[in-house]
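Student: Sequence and predicted structure, then a few things I'm wondering about:
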Amino acid sequence: MKQAISTQQLEDAYDAYGTAVYRLAMAFLGQCADAEDVTQETFCRLLYRAPIFTDENHQKRWLLQVAANLCRNQLRGFWRKRVTQLEDTIPAIVPEELEALNAVMALPEQYKLPIHLYYYEGYSVTEIAEILKMGKSAVKMRLKRGRELLKMELEGAN
């Protein structure tokens, strides 16, 4: 069942989850402009197509799932290049974290998202499986393989 939300509810949701949606889109797409477009479209869908949420976590998961689906759609576009350079505007405050963040962003798409959702957003394997619409075993395997790739990359850099 869909509901209309007020502009105040939209603003509250954006204040609470806008950064998480943007970070997810940035991890997926790698370009600020594309991440901003997905963030905007995600909150437009919240305004016009929001289901009835049971709690705040439900709303956040819904927003991240919508953002992930929009990112996938954008990546499927025939005009989209598969290799993109990240801009220096991605938020990484601590210089020590920059090397790890760059390594995460360099991972293949299938590993980048589960790693981002697990370590940067704090989601469980079950929640990631729901957001990315895949099985829990697939999420666990992607986390394992992603960690292995990160370990090789970070140990090779030192």
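Tutor: Happy to help now that I have it.

Student: going forward, measure contacts between C-alpha atoms and count neighbours the same way
Tutor: OK.

Student: Work out for me the element the most centrally placed residue in the chain sits within.
Tutor: The centre of the chain sits closest to L24, judged by C-alpha atoms, centre = their mean, with a distance of 2.0 Å. When elements are assigned from DSSP states H and E, L24 belongs to helix 7-29.

Student: Can you get me a residue count around E99?
Tutor: 14 (other C-alpha atoms under 10 Å).

Student: pretty sure it belongs to a helix, no?
Tutor: Yes. Counting by DSSP: H, G, I helix; E, B strand; the rest coil, E99 falls inside a helix.

Student: Enumerate every residue touching it.
Tutor: By C-alpha atoms under 8 Å, 6 or more residues apart in numbering, the residues touching E99 are L154.

Student: And for the one 5 residues further on?
Tutor: Under the criterion of C-alpha under 8 Å, 6+ apart, the contact partners of V104 comprise 112, 115-116, 150.

Student: okay, now the one to match up with it:
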Amino acid sequence: MYLLGTDEYIKRVVKQYSQLLLRIAFLRLRSTADAEDAVQEVFLRLMTKRPRFRNDDHEKAWLIRTVINLSCDMLKSSARKNVPLDEGLTLPQDEYCQLLSAVQSLPEKYVTVVHLYYYEDYSIKEIAKILELPAATVGTRLSRARVLLKPILEREELLYE
């Protein structure tokens, strides 16, 4: 176990969680630069607030919740100022990118649940704990997201035929 605030702790946390947090932030912000800014801010908050964690799962849940909240704040702030967030990332149009775009087109409350369930392999129970929601709510959001995604994905498949 590393002591919070030490160089070893910082290196471990950054190495262990950077990619996960970047993926979550990117899904909401749709910009690599903005996602990187959000993740950097999460790590700064971790070091300045120095929260106490019961275990590694609690630490991970705190980081995920913090990056989700920061991403939402960034979106609200840019919308309020009428300033678009950086649109700097252009991805090739392969099936993965089309699937990612379809997920991003969902209402915001479904995006994180879908990402954590399908991309990060969390169970409904684990997602509920991370997002501090009832498990039934998470299950409902997943179900509704599937209903919304189905016609989008069917349309995409028709383009290939």
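Tutor: Okay, I see it. Computed from a prediction, not measured in an experiment: that's the story for all the values here.

Student: about what we covered before: what range in the second structure does the helix or strand following the helix holding L24 of the first structure sit on?
Tutor: Where DSSP H and E defines the elements, the next helix or strand beyond helix 7-29 of the first structure is helix 32-49. Matched against the second structure by TM-score structural alignment, helix 32-49 of the first structure falls on residues 32-49.

Student: For the matching stretch, give me the average deviation versus the first structure.
Tutor: Its aligned residues in the first structure lie a mean 1.1 Å from stretch 32-49 of the second structure after superposition (mean C-alpha distance after the TM-score superposition for the first structure).

Student: Stretch 61-73 of the second structure too?
Tutor: Mean for stretch 61-73 of the second structure is 1.2 Å (mean C-alpha distance after the TM-score superposition for the first structure).

Student: Touching that stretch from outside, list them.
Tutor: 21, 24-25, 28-29, 35, 38-39, 42, 129-131.

Student: Give the buried residues for it.
Tutor: 61-68, 70-72 (16 or more other C-alpha atoms under 10 Å).

Student: ditto for stretch 76-90 of the first structure
Tutor: Buried, per 16+ other C-alpha under 10 Å, within stretch 76-90 of the first structure: L86.

Student: Show only the entries of the contacts of V104 of the first structure found in helices.
Tutor: 112, 115, 150 (DSSP state H).

Student: Please identify the residue in the second structure that aligns with the first one.
Tutor: Applying TM-score structural alignment, one finds that K112 of the first structure aligns to V111 in the second structure.

Student: residues near that match, how many?
Tutor: Neighbour tally, V111 of the second structure, other C-alpha under 10 Å: 21.

Student: Include secondary structure and distance to R141 of the second structure when you put the buried residues of stretch 61-73 of the second structure into CSV, please.
Tutor: Shown next, in CSV, are the buried residues of stretch 61-73 of the second structure (DSSP: H, G, I helix; E, B strand; the rest coil; distance: C-alpha to C-alpha, whole Å):
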residue, secondary structure, distance to R141 of the second structure
A61, helix, 19
W62, helix, 21
L63, helix, 22
I64, helix, 18
R65, helix, 17
T66, helix, 20
V67, helix, 20
I68, helix, 16
L70, helix, 21
S71, helix, 20
C72, helix, 18
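
Student: Could you point out which of those residues is nearest to T90 of the second structure?
Tutor: Distance to T90 of the second structure across the buried residues of stretch 61-73 of the second structure (C-alpha to C-alpha) is lowest for S71, with 19.6 Å.

Student: Isn't E87 of the first structure up against C32?
Tutor: Yes. At 7.4 Å, E87 of the first structure and C32 qualify as touching, with contact defined as C-alpha atoms under 8 Å.

Student: Please report the distance of A33 of the first structure from T89 of the first structure.
Tutor: For A33 of the first structure, the distance to T89 of the first structure (C-alpha to C-alpha, to the nearest Å) stands at 11 Å.

Student: got it, and E155 of the first structure?
Tutor: 26 Å.

Student: got it, and R49 of the first structure?
Tutor: Taken as C-alpha to C-alpha, the span from R49 of the first structure to T89 of the first structure is 31 Å.

Student: And what about the nearest residue to G30 of the first structure once chain neighbours are set aside, helix, strand or coil?
Tutor: Among residues not flanking G30 of the first structure along the chain, L86 sits closest, at 5.3 Å (C-alpha to C-alpha, 6 or more residues apart in numbering). The three-state label given to L86 of the first structure by three-state DSSP is coil.
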